[in-house]
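Chemist: sequence and computational prediction follow.
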Amino acid sequence: MKFKSLLAKPFASIIAGKVKKEMLRAVEDQESILQDLLKTGKKTEFGKDHKFDGITTYENYKQAVPIRDYEQFKPYIEKIKEGKHNILWKGQPIYFAKTSGTTSGVKYIPITKESVDHHFNTSRNAVFCNVTELGDASAFDGKLIFLSGSPELERVGGIPTGRLSGIANHQIPRYLRTNQLPSYETNCIEDWETKLGKIVDETIQQDMRLISGIPPWMQMYFDQLIARSGKPVGELFPNFNLLVHGGVNFEPYKAKLFDSIGRKVPAIETFPASEGFFAYQDSQQHEGLLLNTNAGIFFEFVPATEIFSENPTRITLKDVEVGVNYALVVSTNAGLWAYNIGDTVKFVSTNPYRIVVTGRTKHFISAFGEHVIGEEVEQSLMGVASGNNIRITEFTVAPRIQVNGELPYHEWFVEFEDVPGNLDGFALEVDQVLRKKNIYYDDLLTGNILQPLKIRPIRKNGFIDYMKSIGKLGGQNKVPRLSNDRKIAEEMEKYLQAR
């Protein structure tokens, strides 16, 4: 055992023990966090506007602070960008995380001195909990890579601003700097394809042991490594033993990634966002991600079907139920208050509190009242594909309403490794599974309102070419799985596989 793993193993054990203790007091920690947030928040402009001085209970808080999205927060953010202090949180943020919104254009999410450590410490906790369970800290003796955006930051209102993944690069502790690849210069390259080539140059001869990133971009990295070396990734990097991923559901990419590696390696799922690091996989033995209940984030949960209602039901952790689809609402020590982050989750356990991410509040299809969500689509497609030994590279789904006298349907744009010989039969099988998962969708087909879904095969690398065409190739960017309109679908028609 080498020096770093020798030191990491007992430290990992201490962190894992701390996490286990926090599991037992999650509800109490959440109640304390709300009070702590209000204590600081009442000195801010937002706190004065919402009379934080008079808030003593969660019920008071719900009455005083409505759920907001970015557009409704924007006036406060604009004041911070003008250089004003004590607007959403004390002082000013130390960073803005710059992210793209589906309706708001570019969003600037504050990261404060109080919140920034939780972004790194939570990823550390995820790795250390799994290292302790696996009994193997050897990943720290080799090289690690996080496929991320550029760490170069601009200034907006005097505040360093960039992608969350780029900001996170500035938080890597000194003891890991010598392990980290690629070089700073390579990480600063904006063009993803150029950057990826340089990353391969710098890592192909190294002892890579931990690889982290969004699954589709990890797959592109693996594809280039294999093309250059002629070897599976696991043979090229024989000591590679931890894969850390987040940003999108792992299941559609899992089989191909492990195929590319040539063997299974422990995979750790994380749920980070610009607004906070919400949950992480703490164990290889249990389903779901452990909710991050003691990290400066107060969680609220709204039944997903009510999130856009005028007076939605809002509950705290102690009242959640297993299996219910909730929209996630957060108040944080970065100065977000009852903020709808746009993600939906389900609890798979309440002892401890573990979740799975089920989709996006704005990424669904309900052109006819069916309200099909991402979890249902992904499970239907990937379940049938797995049962038929079919590999899926990427996909997106949209409604098709105007169809020249035919009944409308859901149109699925799917990039296969190899298109099934009986594509119509495959599509029908997927449709039947989806009907079992969503009774509203089933009713619409039974009532001849819709016809069964249709699959349009996308040519090889079609989704990559689409992302390149809109300037979103690489980094933390991802293709929405579901759209309730035809904007993405119309673009994807340009990348259909020739017949």
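Modeler: It's in.
Chemist: going forward, measure contacts and count neighbours with C-alpha atoms only.
Modeler: Will do.
Chemist: in the helix or strand hosting Asp223, what counts as buried?
Modeler: Assessed by DSSP states H and E, Asp223 sits inside helix 215-229. For helix 215-229, a neighbour-count test (16 or more other Cα atoms under 10 Å) marks Pro215, Pro216, Trp217, Met218, Gln219, Met220, Tyr221, Phe222, Asp223, Gln224, Leu225, Ile226 as buried.
Chemist: which of those sit farthest apart?
Modeler: Maximum pairwise distance among these (Cα to Cα): 16.3 Å, between Pro215 and Ile226.
Chemist: want to throw the buried residues of helix 215-229 into JSON lines with distance to Ala16?
Modeler: Below are the buried residues of helix 215-229 laid out as JSON lines (distance: Cα to Cα, whole Å):
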{"residue": "Pro215", "distance to Ala16": "26"}
{"residue": "Pro216", "distance to Ala16": "30"}
{"residue": "Trp217", "distance to Ala16": "29"}
{"residue": "Met218", "distance to Ala16": "27"}
{"residue": "Gln219", "distance to Ala16": "30"}
{"residue": "Met220", "distance to Ala16": "33"}
{"residue": "Tyr221", "distance to Ala16": "31"}
{"residue": "Phe222", "distance to Ala16": "31"}
{"residue": "Asp223", "distance to Ala16": "34"}
{"residue": "Gln224", "distance to Ala16": "36"}
{"residue": "Leu225", "distance to Ala16": "34"}
{"residue": "Ile226", "distance to Ala16": "35"}
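Chemist: take this one as well and set it beside the first:
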Amino acid sequence: MKFKSLLAKPFAAYIYSKIQKEMMHAVADQEAILQNQIKTGCKTVFGRGHRLDDVHTYEEYKQAVPLRDYEQLKPYIEKIKQGKHNILWKGQPLYFAKTSGTTSGIKYIPISKDSVNNHIDTARNALLCYMAETGKHDFADGKMIFLSGSPTLERIGGIPTGRLSGIVNHHVPRYLRTNQLPSIETNCIEDWETKLDQIVAETIGQNMTLISGIPPWVQMYFDRLQAKGGKKIRELFPDFSVLVHGGVNFEPYRPSLMDSIGGAVDTIETYPASEGFIAFQDSREHEGLLLNTNSGIFFEFVPAEEVFDENPTRLSLKEVKTGVNYALILSSNAGLWAYNIGDTVKFVSTEPYRLVVTGRVKHFISAFGEHVIAEEVEQSLMSVAGAEGLRVTEFTVAPRIQVAEGLPHHEWFVEFEEAPQDLSSFSLQVDRQLRKRNIYYDDLLRGNILAPLKLRVVRKNGFIDYMKSVGKLGGQNKVPRLSNDRLIAEELMRFLQ
């Protein structure tokens, strides 16, 4: 055992034990976080405007602070960008995490001095829990790569601003710097394909033991490695043993990634967001990700079907139930207040609180009242593909309302490694699976309101070429699984097989 893995062993045991204890008092921790949030927040412009000094309970908090999205937060962000202090949180943010929104353009999410450790420590804790549970520490002595955005930061209103992954890169512990690849010069390259080629050149001869990133971009990295080295990833990196992933559901990408690797490796799932590090995989024995209940974030949950209602039900952690689809709301020590981050989650356990991500609030199809969500689409497609031994590279779904003949329907754009021989049969099976999972969709087909789905095969690398064409190749950019309009669908028509 080498030096770093030797030091990691007792630290992993300590952190793992601490997290195990925190599981037992998650509700109490959440209540304490809310009280601390109110205590600090009442001294801010936001807090005075919402009379937080009169708020003492969660029920009073719900009355005083309405749910909000970025558009409703934006006036406060603009004041911060003008150089004003004590707007949403004490002082000024340490950073702005810049992220693109579908309706708001670029969003600037504050990260405070108090909240930055949520992002850094949680990523660390996910690795330490893995070490403690499995007893595997040796990867800490090898080279690690985190496929991320550029760490180059601009200043907006005097505040360092950039992609979350780039910001986090500035906080990699010094003891890991010698293990980290690529070089800072390569990481600062903005063009993703140029950067990727340079990453391959820097890593192909190294002892890579851990690789981390969003699955589609990890796959692109693996493809480039194989093209250059002519071997499977396990042959190029014999000691590669841990793949850390997040950002999208991993299962659609698992078969292709494992094939590229040349065999199974351990995986660790994380749930980071610009607004906060929400959850992480703490165990290989249990389904779901452990909610981060003691890291400066107070969580609320709104039944997904009510999220656009005028007065939706708002639930604290102790009120949630398993198997229910919730919109995720958070208030944090970065200065976010009852903020809808746009994700939907479902609890698979409440002892402890573990969840799975089911999709995006705005990424659904309900052009006819069916309210199909990403989880249903992914499970339907992957169950049929898996049964037929097919590998799906990428996919997205949109409604087709205006049709020249026949009935409206859902249009699926799917890129396969090798397309089904009988596309009609494959499409029909996927449609049947979706009907089983969504009774509203089934009712619409039974009532001859909708026709069965139509599946279009996207050519090899078509999704990559599409993302390149819209300037969203690489980094944290993802293709939405579902759209309630046809903006993406019409663009993808250029990339069909």
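Modeler: Yes, it's here. No experiment lies behind these values; they were computed from the predicted model shown.
Chemist: TM-score for this pair?
Modeler: Taking TM-score structural alignment, normalised by the length of the second structure as the basis, the two superposed chains have a TM-score of 1.00; 497 aligned residues with a Cα RMSD of 0.5 Å.
Chemist: look up how far Gln82 of the second structure lies from the nearest residue to Ala64 of the second structure once chain neighbours are set aside.
Modeler: Nearest residue to Ala64 of the second structure, sequence neighbours excluded (Cα to Cα, 6 or more residues apart in numbering): His50, at 5.8 Å. Distance of His50 of the second structure to Gln82 of the second structure, computed by Cα to Cα, to the nearest Å: 22 Å.
Chemist: show me which of those two is the more surrounded one.
Modeler: Set side by side, His50 of the second structure and Gln82 show more neighbours around His50, with 18 against 12, by other Cα atoms under 10 Å.
Chemist: hmm, that one is touching Pro66, no?
Modeler: No - with contact defined as Cα atoms under 8 Å, His50 of the second structure does not count as touching Pro66 (9.4 Å).
Chemist: so how much does the lengthiest strand in the first structure differ from the second structure once superposed?
Modeler: When the first structure is parsed with DSSP state E, its longest strand is strand 339-350. On superposition with the second structure, the mean distance recorded for strand 339-350 of the first structure (mean Cα distance after the TM-score superposition for the first structure) is 0.2 Å.
Chemist: who touches that strand?
Modeler: 67-70, 275, 287-288, 304, 320-331, 353-362 (Cα atoms under 8 Å, 6 or more residues apart in numbering).
Chemist: in the second structure, what stretch matches that strand?
Modeler: Using TM-score structural alignment, the residues of the second structure aligned to strand 339-350 of the first structure are 339-350.
Chemist: what does stretch 4-12 of the first structure give?
Modeler: With TM-score structural alignment applied, stretch 4-12 of the first structure matches the range 4-12 in the second structure.
Chemist: give me the buried positions along stretch 168-180 of the first structure.
Modeler: Ala168, Asn169, Asn179, Gln180.
Chemist: can you confirm Met382 of the second structure is in a helix?
Modeler: Yes - under DSSP: H, G, I helix; E, B strand; the rest coil, Met382 of the second structure falls within a helix.
Chemist: and it, how far from His85 of the second structure?
Modeler: Taken as Cα to Cα, the span from Met382 of the second structure to His85 of the second structure is 49 Å.
Chemist: Gly288 of the second structure too?
Modeler: For Gly288 of the second structure, the distance to His85 of the second structure - Cα to Cα - is 39 Å.
Chemist: compare those two (neighbour count), which wins?
Modeler: Neighbour count, other Cα under 10 Å: between Gly288 of the second structure and His85, Gly288 has more, with 22 against 16.
Chemist: can you pull out the helices in the stretch 201-350 of the second structure?
Modeler: Here the stretch 201-350 of the second structure has its helices, by DSSP state H, counting those that start in this stretch, at 215-229, 233-236, 254-261.
Chemist: can you list those in CSV and add distance to Glu60 of the second structure?
Modeler: Compiled in CSV, these are given as follows (distance: least, Cα to Cα, whole Å):
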stretch, distance to Glu60 of the second structure
helix 215-229, 42
helix 233-236, 55
helix 254-261, 45
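Chemist: and Val244 of the second structure, which of the ones you listed is closest to it?
Modeler: The nearest among the helices of the stretch 201-350 of the second structure, by Cα to Cα, is helix 215-229 at 9.1 Å.
Chemist: show me what that closest one is packed against.
Modeler: Helix 215-229 of the second structure is packed against helix 192-203, helix 233-236, helix 254-261, with contacts defined by 3 or more Cα pairs under 8 Å, 6 or more residues apart in numbering; DSSP states H and E.
Chemist: what is the burial count for Asp309 of the second structure?
Modeler: Asp309 of the second structure has 9 nearby residues by other Cα under 10 Å.
Chemist: do the same with Gly369 of the second structure
Modeler: By other Cα under 10 Å, 10 other residues sit near Gly369 of the second structure.
Chemist: do Gly149 of the second structure as well
Modeler: 23.
Chemist: again, but for Lys2 of the second structure
Modeler: 11.
Chemist: which residues touch it?
Modeler: Asp138, Asp141.
Chemist: at 7 Å instead, please
Modeler: With contacts defined as Cα atoms under 7 Å, 6 or more residues apart in numbering, Lys2 of the second structure is in contact with Asp141.
Chemist: how close does it get to Arg163 of the second structure?
Modeler: Taken as Cα to Cα, the span from Lys2 of the second structure to Arg163 of the second structure is 34 Å.
Chemist: do Ser366 of the second structure as well
Modeler: Distance from Ser366 of the second structure to Arg163 of the second structure, by Cα to Cα: 32 Å.
Chemist: comparing those two, which residue is more hemmed in?
Modeler: More crowded of Ser366 of the second structure and Arg163, by other Cα under 10 Å: Arg163, with 24 against 17.
Chemist: so who does that one touch?
Modeler: With contacts defined as Cα under 7 Å, 6+ apart, the neighbours of Arg163 of the second structure are Ala97, Lys98, Thr99, Gly149.
Chemist: about what we covered before: the residue nearest to Ala64 of the second structure and Lys62 touch, don't they?
Modeler: No - using Cα atoms under 7 Å, His50 of the second structure makes no contact with Lys62, being 10.9 Å away.
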